[in-house]
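In: Structure for the following, please:
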Amino acid sequence: MCVAYRFSPARGWLSRVALIALAAAAASLGGCAELSGLAAPNVEAAQAPPAGSDQWRAYTDEWGKRYNQNPGDKTASINYARGLRALTRYSEAAAVMRTAAVDAPQDYEVLGEYGKALADSGELAQAKDVLTRAYPDDRPDWTIMSVQGAVEDELGDHDGARKFYADALKIAPSEPFLLNNLGLSYALTKQLPQAEATLREASASPHADVRVRNNLALVLSLEGKYAQAEDVSRQDMSDDAARANVKAIRQMIASRGVASAVRSSPQPTVATE
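Out: Here you go, the predicted structure:
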């Protein structure tokens, strides 16, 4: 049974992830897992591409042509950058949004997309700076705050990251993707009971997806609760695939360590619609 993991760069959050847990699952399933994108651009009433890299390439090519006709144009820049991010062409996406930010240095939407692209490309210090200017103090954006938290986690400031997640949860209570990031933050510091409880709450949401559940399976595996991890995986795959998935996670933990396993976990994006 193949599992399609959908990754949506158009929905905020730190999308620069190695996806090793997914890769491990794919390897254990004979390489059949599919990483796909599902965009929902909110800067123009455009038809979003369906899941699948071929559609994303076509989408990106189309917006690339529009961007080339008018570099720095807000709509073309944001949609082209989102397409580039879907194709993991992160440095190009950052360059596109850098040009847009020069032309619109106070546009919150542009700055938000620029900060996400910088985070994707690993330019964390600059991403941190840009994201602080991506929303006004009196109208905080929880989707940007989620990215800020992820950046702080990457930089090693876990207390700072959790403050962003906590403040964002005041705006969007019980949002599963915020809870997911918070749970992974706890896992990074080996606070596994807190990580499990937080990810269980996230997974219980009807809006949670396979990535949230896979992260819960990861944390349960870190705790040695392999049978429970398999039960969680069975929500999205067959019994054999669930066993193979947990086996791959265990091998990853053994070879890479806890922190590397958590940092490489599939972190979902957050909706901006």
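
In: hey, let's count contacts and neighbours off CA atoms from now on
Out: OK.

In: For this structure, which segments count as strands?
Out: Using DSSP state E, the strands of the chain run over residues 4-7, 34-37.

In: Which one, of these, ends up nearest to Val210?
Out: Taking C-alpha to C-alpha, strand 4-7 is the member of the strands of the chain nearest to Val210, at 7.1 Å.

In: re the thing from before, can I get the strands of the chain in CSV with distance to Asp159 and mean neighbour count?
Out: Compiled in CSV, the strands of the chain are given as follows (distance: least, C-alpha to C-alpha, whole Å; neighbours: other C-alpha atoms under 10 Å):
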stretch, distance to Asp159, mean neighbour count
strand 4-7, 27, 19
strand 34-37, 31, 20
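
In: please give me the structure for this one as well, since I'd like to look at both together:
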Amino acid sequence: MLKLNSRAGVSQILRVAIVGGALMLAAGCETVGDTTAGPQTAQAQMDNVQLTLYEAAREAEASNKYEMAAGVYGRLFERRPDDPTILSAFVRNMRYSGRAPEIVDYVQAKTPHMLTDPGVKFEYAKALLAAGRKAEAVVALNESLAILPNDWQVYSALGIAYDSMGRFDEAIAVYTAALNRSPNNVVVMNNMAMSLAMSGKLADAIAVLERAAGINRSNAHVRQNLALLYAINGDVERARALTAMDLDVSDVETNLSFYRRFEGLNQ
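Out: Coordinates of the predicted model:
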């Protein structure tokens, strides 16, 4: 079996994987924590035109039409410029549609006063992270924690930010805090496992991800990350078996050709 005794070797491989989406960022909610005006309150205050736009935006987002949803939420926010629920949704869908840098600049220029709202602050922090502004994202996420100290999603996002900066011990600490608030959360367990692997603790990482796969047997993302860790550990056959559960034959072979690059590494 392949043995990776170099922390740097594992970390280098997994950094490549993470660029491809090995970590999982929890989907944003319309409200986060104890915001003062939730969606139902916002809807009750809308006129017919605003309500029509709101329902159209929600439907577009639910259908993964994020560009469309962002556009509609943006128009709705022009009509409701003091509504943090709408701004949060606008920021979220701009991030989903790959326009994080644009929406970060928008918030900073047009709505900095709205960052006192917990939901807006958290969505803005995630947009900073998606825009590659890692240090700023860490600051914003820690500020979000001060407002939402019991929200596991904030801890998980902060862990991703720390991982992206190579601050693995800090990442593992906040993932642990997230699991204390949301036990057996597969999203958090996935991210903790990848962080452990990047820090060189491959056996611990596999153990965490095996538990996560057992908790949610339908999560293909977790299975494929586990396959990656098996391959890094030299167990290509177990990696093949997991990969085959979600991919067709040609994709399995493509993945296995990638896994075989680990053979002989650090030997």
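
In: before we move on, back to that, can you put the strands of the first structure in a markdown table and add distance to Leu19 of the first structure?
Out: Formatted as a markdown table, those follow (distance: least, C-alpha to C-alpha, whole Å):
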| stretch | distance to Leu19 of the first structure |
| --- | --- |
| strand 4-7 | 10 |
| strand 34-37 | 10 |
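
In: Looking at those strands, which is nearest to Arg250 of the first structure?
Out: Of all the strands of the first structure, strand 4-7 sits nearest to Arg250 of the first structure, with 20.0 Å by C-alpha to C-alpha.

In: Could you tell me how many residues sit around the alignment partner in the first structure of Glu143 of the second structure?
Out: Using TM-score structural alignment, the equivalent of Glu143 of the second structure in the first structure is Arg133. For Arg133 of the first structure, the count of nearby residues is 16 (other C-alpha atoms under 10 Å).

In: between the strands of the first structure, which gets nearest to Val151 of the first structure?
Out: For the strands of the first structure, distance to Val151 of the first structure was read as C-alpha to C-alpha. The smallest value, 18.3 Å, belongs to strand 4-7.

In: what span of the second structure lines up against the closest one?
Out: Against the second structure, there is no aligned range for strand 4-7 of the first structure (TM-score structural alignment).

In: And that strand, what does it pack against?
Out: Counting by 3 or more C-alpha pairs under 8 Å, 6 or more residues apart in numbering; DSSP states H and E, the packing neighbours recorded for strand 4-7 of the first structure are strand 34-37.

In: returning to that earlier point: out of the strands of the first structure, which comes closest to Ala204 of the first structure?
Out: Among these, strand 4-7 comes nearest to Ala204 of the first structure, with 18.6 Å by C-alpha to C-alpha.

In: Map Arg99 of the second structure across to the first structure for me.
Out: Looks like Arg99 of the second structure aligns to Arg89 there (TM-score structural alignment).

In: Could you check how far its match is from Arg82 of the first structure?
Out: 10 Å (C-alpha to C-alpha, to the nearest Å).

In: try Tyr108 of the first structure
Out: To Arg82 of the first structure, Tyr108 of the first structure is 16 Å away according to C-alpha to C-alpha.

In: More neighbours: which of those two?
Out: The residue with more neighbours, out of Tyr108 of the first structure and Arg82 and counting by other C-alpha under 10 Å, is Arg82; that gives 30 against 18.

In: you'd agree the more buried one is up against Ala93?
Out: Yes - if you go by C-alpha atoms under 8 Å, Arg82 of the first structure and Ala93 touch, sitting 7.2 Å apart.

In: on that earlier part again, list the contacts of the match of Glu143 of the second structure.
Out: If you count contacts by C-alpha atoms under 8 Å, 6 or more residues apart in numbering, Arg133 of the first structure has them with Gln106, Tyr108, Leu111.

In: pretty sure the second one is touching Leu131, no?
Out: Yep, that's Tyr108 of the first structure we're talking about. No - applying C-alpha under 8 Å as the test, Tyr108 of the first structure and Leu131 come out as separate, 9.2 Å apart.
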